[in-house]
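[1] From the sequence below, what's the structure:
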Amino acid sequence: MVNITVTTPDKIDLSDVIIVVGISEDGDILSYIEKDSRLNQILKKINSFGQTHLNNIKKYGKSMTLGVNLDDTPITILLVGIGESRKLNSDRVRHIGGLVSLKCKELNFSKINVLKFFSEPSFFEPLIEGLILSQYEFNNFKEKSSKDELDLSFFDNCNINIITDGSEHGAELAQINKSKVICDGVFYSRNLANSPPNHINPDTLASSAKSLASIKNISVQILEQSQIKEMGMNGIISVGKGSENEPKVIIVNYNNSNANDKPILLVGKAVTFDTGGISIKPSDRMDEMKFDKSGGCTVLGIMKAIGNLALPLNVVAIIPAVENMPSGSSYRPGDIVRMYNGKTVEVLNTDAEGRMILADALAYGITKYSPKCVIDFATLTGACIIALGTNVAGIIGNNDKLIQQLKVSGITTGEKIWQLPLYEEFFDLIKSNVASIKNIGGRTGGTITAAAFLSNFVENVPWAHFDIAGTAWTQDGTSEKSYNPKGATGFGTRLILNFLENNRDSF
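    Here you go, the predicted model:
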């Protein structure tokens, strides 16, 4: 991963590329730039190019490369506009960091000086995240040419200096190290989610999860099909029946607090490929159903980062992993399935499989671990995309305090979420004439009726459900962000890590 450090203006090596991002529409300049003679000379060179041309570059997200001479030394300057200073927020800073990173790669500059363009201390971490997250590429299955190899190794040999004022940079260096761990968790999640279904099935996903046991305080347990069946998790068994790849339940246990401290429970849907089963999906874009494991991949990325950050808490992650295939052994519309907690479900659509496996995992996790709160992630409903688009995840739950805390973390990390209501009338839509509940509630309020279904399996434990169907990977209609390259996004990884860091003693 790229080497990032912090230094002062007097340490700038002018043979490197100078990144000037503090070009705002309102002309704000940080004092440390004005005070340093060499930086002031650079600003004068920039201003000599004329205000009309520069005014366009000052707009948010615009960029321009300049070649100048300073003390007989040729310098490349990259100007990146930040727009109006008052509109600068953490996600804009993150996006600008990504733009800088991508532009430098395009120009093949591996030694980079980035002038800090903000005074708000909380913006430093988003800048680092943008610089790193934008580097991600999924090239595991490409035939390697010499050019590919160069591209892949570019950021392994890249050095970025953040130029700032002051002589003490301990806090910034700590933030850099933390951001690297967080981004590594996001990359792990993205790699798993992007992997094709002929390489990632329930068994290979479980094998990958086992590698997390090498991290201090983490243990991993895999429940096999026979154990899942014996325990009565028939929702998971039913969904996996049609595939030759047997279902698994992945349990990742992180203990770094008092043994009596109840854990936080994370649950992630991992349908490694979803054909829809007997209620088969249309063939158009079915290839994207490799991303139906994204909820589980997000949870695994979170656990990897928690372990490497050594957060002082207890967390249990449960990932039910299945492949939903049509065959002579598949579960069918009309089946009635008795779930782990004893409730029965009338199956009306085998493509509503995610809630079946989540329900068993939620009920099992709550019964076994008595968590202080539970949070689940799932690419659950297309209805969520219709309601909120592809940049906002839906969140529904039974505890307003928990949801509000998650919403604050979403604002901080730029992972946008919107709360949907869970009114009593939505429960009426999943009532069944022949079972406790049915697994679909009709076309209206599909995201909410799916959550109403899940609520039958969480009892009174504080619970939040993320529907990430629109945000788990970049889709048509997704506004581009420099730090989310095409493919899996790892949505929710950074959000939950922020939540855990700031709210671990709330429940």
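[2] For the rest of this, base every contact and every neighbour count on C-alpha atoms.
    Noted.
[3] Quick one: the helices in the stretch 351-500 of the chain, in order.
    Ranges of helices within the stretch 351-500 of the chain are 354-369, 382-388, 400-413, 424-428, 446-455, 493-503, based on DSSP state H, counting those that start in this stretch.
[4] Identify the residues contacting the second one?
    Residues from elsewhere that reach helix 382-388, judged by CA atoms under 8 Å, 6 or more residues apart in numbering: 393, 394, 418, 445, 446, 447, 467, 468, 469, 470.
[5] quick one: stretch 172-185 to chain centroid distance?
    15 Å (CA atoms, centre = their mean, to the nearest Å).
[6] Redo the contacts of helix 382-388 as TSV? Include neighbour count and distance to residue 164.
    TSV is the format used below for the contacts of helix 382-388 (neighbours: other CA atoms under 10 Å; distance: CA to CA, whole Å):
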residue	neighbour count	distance to residue 164
393	26	36
394	24	38
418	14	36
445	17	50
446	21	50
447	25	46
467	29	40
468	28	37
469	26	40
470	28	38
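[7] need those in CSV with distance to residue 209, can you?
    What follows is the contacts of helix 382-388, written out as CSV (distance: CA to CA, whole Å):
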residue, distance to residue 209
393, 25
394, 27
418, 30
445, 34
446, 31
447, 29
467, 23
468, 21
469, 23
470, 25
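[8] Going by distance to residue 347, which of the residues you listed wins?
    Residue 347 has its nearest neighbour among the contacts of helix 382-388 in residue 446, at 15.5 Å by CA to CA.
[9] could you say what helices and strands the longest helix belonging to the chain packs with?
    In the chain, ranked by residue count with DSSP state H as the criterion, the top helix is helix 170-194. Judged by 3 or more CA pairs under 8 Å, 6 or more residues apart in numbering; DSSP states H and E, helix 170-194 is in contact with strand 3-7, helix 124-133, helix 294-309, helix 493-503.
[10] To compare with the earlier structure, here is another sequence to fold:
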Amino acid sequence: MLVVPVGARGALPSWLVDAADPVVDPGWLAGALADTGNGGRPGGITNLPVPGRRPRSVVAVGIGDGTPAEVRTCVSIAVRRGQTLAEHGATRLVVALDSAAGPAGPEQLRAAAEAAVLAGYRFRDSSAPHPPRLASVLLVASTADEGAVERGRVAGGSVAWARDLVATPPNTADPAWLADRAVGRLGELDHVRTTVLGPRQLRAGGFGGVLAVGGGSASAPRLVVAAYDPPGAGTAHVVLVGKGITFDTGGISVKTTAGMREMKTDMAGGAAVLAALDAAAALGLPVRVTAVVPFAENHLSGSAYRPGDVVTHVGGRTTEVRNTDAEGRMVLADALAHAHRELAATALVDVATLTGAAKTALGARTGALYATDDALADGLLAAGRAAGEPWWRMPLAEEHVAHLRAQLDSPVADANNAPGNPGATTAALFLQPFTGGLPWAHLDVAGPARAGADHGDTVKGGTGFAVRTLLRWLESGAPGGGTVPG
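    Next up is the predicted model:
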């Protein structure tokens, strides 16, 4: 199967128009595009069987003006069509990336490689035979930039790993299993050291939030600390913290059945930060970065934590529990405090499927970004634009949130864990005291961490959202995170 990119207003690439023996007659193709209304809109598709020669099928896919985002859409549509044809005998997909807008550059090549890896992603745990898949995807461009393609391939592979972790059923993916997966994969990388804390070490370290949330489950909690420290990385140390709730019943404040169905994905933030570190180490980035993920299952039992309990976190700060379904912030609090107290972090970024309020505010495809440092926020926003992951900065300046701080008050503890609306902002305010005053960004991915349908190179289910943003940010020198070489 050959993919021909169709530019804006139906423009065909010069390599096809000027060819002495084109694989398909340009005039015939132009007529077919007109008949099907394919004017080059990104993702528009026209299928053309080519009898008697190879390839047997030409698929014209809109690429618009050839921006990286439009290339990502074009390649994603092509890969999905190719996987469909694979069930009828196709084995190889060839995607031409040079369009009427000009040759594909490094950003287009990287976007194409990511989409080639991710658009055809599927997770299956079935006794039925898996359908045939494409044996290979070949990207063709006149500009040779193997580095850009490799960065895209690595990024795509790490996002796919995050998706695998999120998609694995919760009766398999308990805290111990996820910790083992992290140790196994990251242990193969240079300059990465992974440590796992079990219940005894968590008690000794004062991780009251993790132990409280995980106390109701037969699967004991774990804390994964994965440190990437390459030679010459400098003194700046970015710590990425991810929420790792392996399944969330809501605890004693139990969820409805409908609210519980997707809760195996409540560890998507933890998967994202581990995958970002995986990619950074695989690419050999000159940056010191550590991923900290508290894995716990929020369950119901006689040992579950209760509304009314007072929990003591790492460092001694206390929380009055008013809602056991506000558990993500309880485990993140411990991890953030551990990062600034024990890991000598110079900047903190946490990623969490934290609040339904963030999804209500921004929808299912945009992440909420809170930050205490403008350079950090600007760097992450720019990284998200480059990665094709949209973010919206939410207010955290004192003039916006001063009146909300009183909602965290508790008569028996330093704060309560359910301060009310606006829920995404009050959750961020709950976490802020645990950051030790370091530059800090909080990424609430409750919406985009899960997808109800395929779009772009995202597939239904866990998306791996935030992995590519964090990787791009680390590649750019982690602005707001201190002085990082490169």
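[11] re earlier: so which of the helices and strands packed on helix 170-194 of the first structure comes closest to residue 276 of the first structure?
    Residue 276 of the first structure sits nearest to helix 294-309 of all those, at 16.3 Å, using CA to CA.
[12] most packed of the helices and strands packed on helix 170-194 of the first structure?
    Compared across those, helix 294-309 shows the largest average neighbour count, a mean of 28 (mean count of other CA atoms under 10 Å).
[13] In the second structure, which residues correspond to that helix?
    Mapped onto the second structure with TM-score structural alignment as the criterion, helix 294-309 of the first structure occupies residues 268-283.
[14] Against residue 175 of the first structure, how distant is the residue lying closest to residue 178 of the first structure once chain neighbours are set aside?
    Nearest non-adjacent residue to residue 178 of the first structure, counting by CA to CA, 6 or more residues apart in numbering: residue 309, 7.1 Å away. Separation of residue 309 of the first structure from residue 175 of the first structure (CA to CA, to the nearest Å): 12 Å.
[15] now swap in residue 361 of the first structure and tell me
    According to CA to CA, residue 361 of the first structure stands 35 Å off from residue 175 of the first structure.
[16] pretty sure residue 338 of the second structure is touching residue 316, no?
    No - assessed by CA atoms under 8 Å, residue 338 of the second structure is found out of contact with residue 316, at 11.3 Å.
[17] okay, the helices of the stretch 351-500 of the first structure in a markdown table with distance to residue 481 of the first structure next?
    Converted to a markdown table, the helices of the stretch 351-500 of the first structure look like this (distance: least, CA to CA, whole Å):
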| stretch | distance to residue 481 of the first structure |
| --- | --- |
| helix 354-369 | 28 |
| helix 382-388 | 18 |
| helix 400-413 | 13 |
| helix 424-428 | 35 |
| helix 446-455 | 26 |
| helix 493-503 | 15 |
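[18] Could you check which residue of the first structure pairs with residue 361 of the second structure?
    Matched across to the first structure, residue 361 of the second structure falls on residue 387, judged by TM-score structural alignment.
[19] Give me the distance between its match and residue 448 of the first structure.
    From residue 387 of the first structure across to residue 448 of the first structure, the span is 11 Å (CA to CA).
[20] Of the two, which one has the most company?
    Comparing residue 387 of the first structure with residue 448 by other CA atoms under 10 Å, the one with more neighbours is residue 448, at 25 against 16.
[21] check contacts around the corresponding residue of the second structure for residue 402 of the first structure.
    Taking TM-score structural alignment for the superposition, residue 402 of the first structure sits opposite residue 376 in the second structure. Counting by CA under 8 Å, 6+ apart, residue 376 of the second structure touches 439, 440, 441, 478, 479, 480, 481.
[22] same question, residue 36 of the second structure
    Counted by CA under 8 Å, 6+ apart, residue 36 of the second structure has contacts residue 46.
[23] List the residues that contact the closest residue to residue 298 of the second structure other than its chain neighbours.
    Setting aside the residues directly before and after it, residue 298 of the second structure is nearest to residue 248 in space (CA to CA, 6+ apart), at 4.9 Å. Contacts for residue 248 of the second structure (CA under 8 Å, 6+ apart) come out as 260, 263, 264, 266, 297, 298, 299, 325.
[24] in the longest helix of the first structure, what's buried?
    172, 175-176, 178-194 (16 or more other CA atoms under 10 Å).
[25] which residues of the second structure does the helix or strand just after that helix align to?
    Next along the chain after helix 170-194 of the first structure, taking DSSP states H and E as the criterion, comes helix 202-210. Taking TM-score structural alignment as the measure, the second structure aligns residues 175-183 with helix 202-210 of the first structure.
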